[in-house]
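> need a 3D model of the sequence below.
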Amino acid sequence: MAEQEHLLIAALPPNSDYYTYLTLIEYNLSPENIPILHKVLQDEKLTTNIGWDLVHLLVPFLPESEACLLDIARLGNPREVILKVTESLRLIEHEEDAVGLTDSMDALAGATTDSKEKAESSTYPLKSAPTASGASSSGSAQMVELPPPLPLGVSHFNALLSMLAILHPRIRTKAPSKFLSVTLQAILASFSGAQSHREEMVLAIVKCVKEMVGVKRPALPSRKSSGMLTSRSTASATRAPAADPEGTIESSADVDDGEREMQDRLLQSFVTHVVEEYLLGLPSDDDVPGMAWCSRIMEKLHSERTIPDKQTLAGRFQAEGRLQRRIDAVGQLVTLAQDLKLSDDTLLAAATTVEKVAAAGSATQDEDDPPDSAGDIPLSRIGSILIYTAKQVAGILYDSGKLSESQPFAIFPDHQELLKHCLASVDQGSGALGTEPEPLIDAVLALGHILLERNAMGEPATDEQFNEYLQVTALLSSNCPSPNLRGHAHYLTSTILRSHPDDNVKLAFIRDTLEHCPFENLKVSAVGWVKGETVEANPPTSPGTGGQGHQHGADVEETPKSVFATPLALDSLAPYLFPSLQAELVTAPLHDAWMNFQTNISFYLTSLNFLYLLLSARHLHQSLGIKDLWTNSDVAGSFLQPLRDAGKRFKEAMEDGGKLEEERTDELLAELGLLDETIERVTNAVRFLNET
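Now for the predicted structure:
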């Protein structure tokens, strides 16, 4: 059939009215007819009248219908088409799409074992394509790498954003922010519902926003292995768009400053919310929390601390494609934030302004109630601090480990304010702190590490402020499920604690932790803090120094003695370091005693090892009053003996027919054996008290 006889050509207006012609398209639309429709849509008048009604008909035919959709974006009424595109964005069902993709991938994995079919179904199949210079000549084909097929929902999302990138610059109205607000909310809502391939969606978002605002800088090149390849280009996308048929102004330059400021703020707010949604949605498998910023900056700045022959997280981010894709996506978004002129001061102000955010609503506020001014548009609090941290980390990871010295940001009071606003409040209960998304905890801790490396401590206004900061980081070191993050939180807590110049403040915090903290691993840390302060305050005396110091004592001003160099510190901590355990482990019912023992075994072993140090280090005996401590606190009777009796009690109960027989494992028996050995070492070291 000749093309002119095709129904979609023969029935063109004025041979039929627009409504009738639209109905013909709806009932005759098929993949075979899409090329004809593409030609028909080059008529600007026709596309202006029917284009917006075609959007919902063409989206299911993607990717074949992409050229037609771009025709509609270029020539249709932009105000009407934008409404249809945003409606289509919200209708994308990513969850079902993700399930379907998983099923198809599983089916593919278990299909045939034929080598040829396996090769053709690989992630990046090699296909033949004509070379640019020899499309019509014989033997001019070349092998090209094609990206894997995207899930249907992601393909729809990317195509619709390509339309929006064309539509928004076409609008000529005095208040384009009303259309922009609706669009950005729809994009964010659709992105939030996606379960996979978020990196490809991030790339589409970045390209769309840059085209909307006219950013000339090209998008950062993504790694070939990441799969973040651009969609196929079409001729329609390169043709000049039509004018706004309902335009009320000549050009975008006629928009007043207040309206332009509101558009800028909408885009800034949007990118902060996208960053929050993307980063907090990252899976934290294999103990890779989000971007693993903490580990990567520590590996960069302190390579001597890495374990030889063990792969570092920095190495994993270089070698593993899924982690490379994260770097690509975050890099694209941070660059976009810079293009949108999001300054560090603005980001930090947004991260610590909870009241303003709560009063103004969120980025997904009611579309029927658009903002009246730029001041009504809040940035994402979490997204802002994530962008700020990403910029600071990038300066270390990708700038030869350079640390900026010009930042006015410090641990006190700035980082403490971030802890208050970005993490669960301690007032809400200690159980909530540490359960936040791991990428957020990693970012907040990474910023703390950077400030330590810059020696940007600041100064706490009060001892209470100092203790509040340590309380948060210490609870993170205990509550956080990620061993990686617990270790970084512990390092931050220990370093900040030891930085305080007043030993009495340190002692008070340690005592409070030992007395009131319900978490065994945090009490273990507290014992480590006591040990560190004690060893540092009481170095072994070199031969001859004592006499020399006495000789010049009248001429040299003596340094005030640390509280950890006196018996006071250990005397005040003894009831918590070496508690009375008779009631808990010996006289309590067997199962209750066993539960207590299992919960606190690490603490018991740590305290025993510290006790062994105090007994065997003879130079500590007199200055710290260790003999009096041993006698007055009844360490042997109330702490050591109950542990010895409890170990014997549990081993007997684990024998055949005993009440704890089912609990017996090689690991537990080894743990009980270690307890016996440690108690024996401490008991043997008591003799050193009589030698001083």
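> every contact and neighbour count from this point should use C-alpha atoms.
Will do.
> name the residue closest to the centre of this structure, please.
The residue lying closest to the centre of the chain (C-alpha atoms, centre = their mean) is P439, at 1.9 Å.
> for R498, see how far away the nearest residue to that one once chain neighbours are set aside is.
Nearest in space to P439, with sequence neighbours left out and distances taken as C-alpha to C-alpha, 6 or more residues apart in numbering, is G290 at 4.1 Å. For G290, the distance to R498 (C-alpha to C-alpha, to the nearest Å) stands at 29 Å.
> how about this one, so we can line them up?
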Amino acid sequence: MPELEESITAVREGAKEDRFTYLTILQCHVATPGILPTLNEVLQNAELAQEIGWDLVQMLLDIEGSDACLETVARLGNPREVIIKVMEALEGLAVAWHDEVIIEDERPGVPPDSKIPGKFITLLGLLAILLRRIKTRYPSRFLASSLVKVFEAYQPTMEMTAVVVNLVRSLSGEKRPPLPTRSSSIDVANPDQDGDASKNAPDPEAEQEDPKEEVLQQKLLQSFTTCILQRYVNAHAMHWSPRLLEVYHPEKLVPGRKTSTIAYREDDTLQKRDAVVGQLVALLRDLGLGSCPKSFIKSIYTSSRANIDPLGSFEDCNFPDDIHLSPGGLVCLIAYWIFSTEVFGSDNPHPDMHIFPEHLALLEKFLGEEAQAEISSSPGIADALLAIGLGVEHREQTVGADGTQFMAYHHRLTLISVFHPDIQVRNAATTFAGIILHSDSDVQNRLEILEDLLENCMFAALKACAVTWLKEEITAARKEGVTNIFAKPDVIERLQYAAFPDMISVAALDTEALLEFWRQNSAFLLQVANFAFFLFTGDFKNLVPAGMAAAVEHRFSEPLILAAEKLEKAGVVDGEDSMQLSILTDRLRSLGLH
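Presented below is the predicted three-dimensional model:
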């Protein structure tokens, strides 16, 4: 191959020229197929690598199969100069990512033909080598700048997260033996650990490290890893709360429907998703985050930086206390501790917290005044918050709360049930809200929550839940033989106008408006029809106040039947809408109120 032979000669002989000339020669020949082994051989000249290494980073990064040459540059080049070029390349990847990114269901994804993840893996391998080579008084300054650039270029794929784990392990020092290889493992190149560190050239400008640097660097790595954990969890449906619910309350499983637990057990991709989070959590434990006292919990909800990325201030940090961990990442960490203890039998720290005040404070902190926006933008944190609540409640770590606190807590659970983008998490939030409601020892609190939902809630699905919870309270009072308000006609008397609202004006709507009303309120109306059947035709007739049956027929049942018939005759409904309307009218006609 004359072309290859010519390039080999040029690369070998050109090294004798001045460095500028040689770089020009490399630009002409380095992309020739088969030339890279020769270049790598030439670069073993440490003096040459020191002089031109940093100029080769971007040139080689764009060439397939150049990893060995880049590793040589990282081991022999001037580490302070080469690391600048690596950070510039990472910055370029961040820009390129935004040009290429594809958003699916508002979650980050990687175009199938993108070269960005491969370049990211290569650059982080170089970074690990370089940061360990630099011997300066304040290495944290190089570390802080590097971590910021890594995070800017990072996207929460499994491979990119695995290489981040490798980087932090290299920089923190391996404290645990490698885990056995499993089908759920994510393997990425790790030249710092797999290569020969004895080939590393010494730092030509080496200085004695400041004694406080070790603690400062550890805090930087802790903060960085919590940020990665938060971003990864927000980008992937971990389903911690649905899976915990299946463990804690198997009686609520729908027969014949595949559970989330089984789905994760059978799906290799989902198992890898779990494994990546497990690696991040293990890493944080190695970095010193291995206990969960009350003070740790309090530091999260008293932080003024709930959803603020702490990496933005890395380069201004001179003391460990200047460095903040990601509050959202810490919530994910606690949730995983609880989740993996229950589901995988892992040995994790036991969070020292209760529903009141700690978990309520966490919900208030992260859901804030703009709950819909917070839940939509950080679905993983919302799932994590819910998982923490399930774990704490299951261990019966509850303390007394007044009615205002209880209503505030229940309200925030229902916000997750309404706004979370994942239906399985919404269902888990709804179920947990019901469990919390029924667990309140103050019957008046329970009644006021139900009354507030029925009268003031604008979400039909949540009002439907309130009807279900009301039915469960009535049934439980009978079963347990208690004589509270749910065992007396007073409760129906008090709630009848909220539970069976006036439908006379609805029946008079035109077809278009009526169809819109139905689609917005069908969940609530169907649940009310079922509740009416439960109340008027079953064993609970004694709870119905005198004269109420006729009133409900006049203002609710008959107008709703007329409205349903109007929609059917207009031919504007089909499929599920038509089926549900039929179920509604059949159930209302079976009440026999007249």
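> TM-score, when you put one on top of the other?
After superposition, the two chains reach a TM-score (TM-score structural alignment, normalised by the length of the second structure) of 0.88; 580 aligned residues with a C-alpha RMSD of 3.2 Å.
> thinking again about what came up before, neighbour count: G290 and R498 of the first structure, which is higher?
G290 (23 against 14; other C-alpha atoms under 10 Å).
> then that one would be within a strand, right?
No - the assignment for G290 of the first structure (DSSP: H, G, I helix; E, B strand; the rest coil) gives coil, which keeps it out of a strand.
> V275 of the first structure matches what in the second structure?
Using TM-score structural alignment as the criterion, V275 of the first structure maps onto L229 of the second structure.
> please apply the same query to D43 of the first structure.
In the second structure, D43 of the first structure lands on N45 (TM-score structural alignment).
> for Y576 of the first structure, same thing?
For Y576 of the first structure, the aligned residue in the second structure is A498 (criterion: TM-score structural alignment).
> test my guess that its match contacts L454.
Yes - between A498 of the second structure and L454 there is a contact under C-alpha atoms under 8 Å: 5.5 Å.
> which of these two has more neighbours?
L454 (25 against 18).
> contacting residues around the more buried one?
Each residue near L454 of the second structure by C-alpha atoms under 8 Å, 6 or more residues apart in numbering is listed here: K463, A466, V467, A498, A499.
> what's the match for Y18 of the first structure in the second structure?
Using TM-score structural alignment, Y18 of the first structure lines up with R19 in the second structure.
> please report how far that match lies from L43 of the second structure.
Applying C-alpha to C-alpha to R19 of the second structure and L43 of the second structure gives a distance of 13 Å.
> neighbour-wise, which of those two wins?
Counted by other C-alpha under 10 Å, R19 of the second structure and L43 do not tie: L43 has more neighbours, with 23 against 14.
> number of nearby residues for the closest residue in space to the more buried one that isn't next to it in sequence?
Nearest non-adjacent residue to L43 of the second structure, counting by C-alpha to C-alpha, 6+ apart: A49, 5.5 Å away. A49 of the second structure is flanked by 22 other residues according to other C-alpha under 10 Å.
> check which helix or strand A49 of the second structure maps to.
Assigned by DSSP states H and E, A49 of the second structure belongs to helix 46-61.
> mean per-residue distance, the next helix-or-strand element following that helix to the first structure?
For helix 46-61 of the second structure, the following helix or strand on the C-terminal side (DSSP H and E) is helix 67-76. Superposing on the first structure places helix 67-76 of the second structure at an average distance of 1.5 Å from its equivalents, by mean C-alpha distance after the TM-score superposition for the first structure.
> give me the buried positions along the next helix or strand after helix 67-76 of the second structure.
Scanning forward in sequence from helix 67-76 of the second structure by DSSP H and E, the next helix or strand is helix 79-100. Using 16 or more other C-alpha atoms under 10 Å as the test for burial, helix 79-100 of the second structure gives 79-94, 97.
> measure how helix 79-100 of the second structure sits relative to helix 46-61, angle-wise.
Inter-element angle recorded for helix 79-100 of the second structure and helix 46-61: 0 degrees (by axes from the mean of the first three to the mean of the last three C-alpha atoms, to 10 degrees).
> got the angle for helix 79-100 of the second structure vs helix 67-76?
Relative orientation of helix 79-100 of the second structure with respect to helix 67-76: 140 degrees, computed using the same axes, to 10 degrees.
> which strands and helices lie in contact with the helix or strand just after helix 79-100 of the second structure?
Using DSSP H and E, the helix or strand that follows helix 79-100 of the second structure in sequence is strand 102-104. With contacts taken as 3 or more C-alpha pairs under 8 Å, 6 or more residues apart in numbering; DSSP states H and E, strand 102-104 of the second structure sits against strand 107-109.
> how about the helix or strand that the strand it packs on is followed by: buried residues?
In the C-terminal direction, the helix or strand that comes right after strand 107-109 of the second structure (DSSP H and E) is helix 116-133. For helix 116-133 of the second structure, the neighbour count (16+ other C-alpha under 10 Å) marks 116-117, 119-133 as buried.
> next one: stretch 567-586 of the second structure
Buried-residue list, stretch 567-586 of the second structure, by 16+ other C-alpha under 10 Å: L567, E568, D577, S578, Q580, L581, L584, T585.
> and those, which is closest to V148 of the second structure?
D577 (51.6 Å; C-alpha to C-alpha).
> identify, from the buried residues of stretch 567-586 of the second structure, the entry nearest to G391 of the second structure.
Q580 (36.5 Å).
> aligned partner of the closest one in the first structure?
Residue pairing (TM-score structural alignment): Q580 of the second structure is matched to E671 of the first structure.
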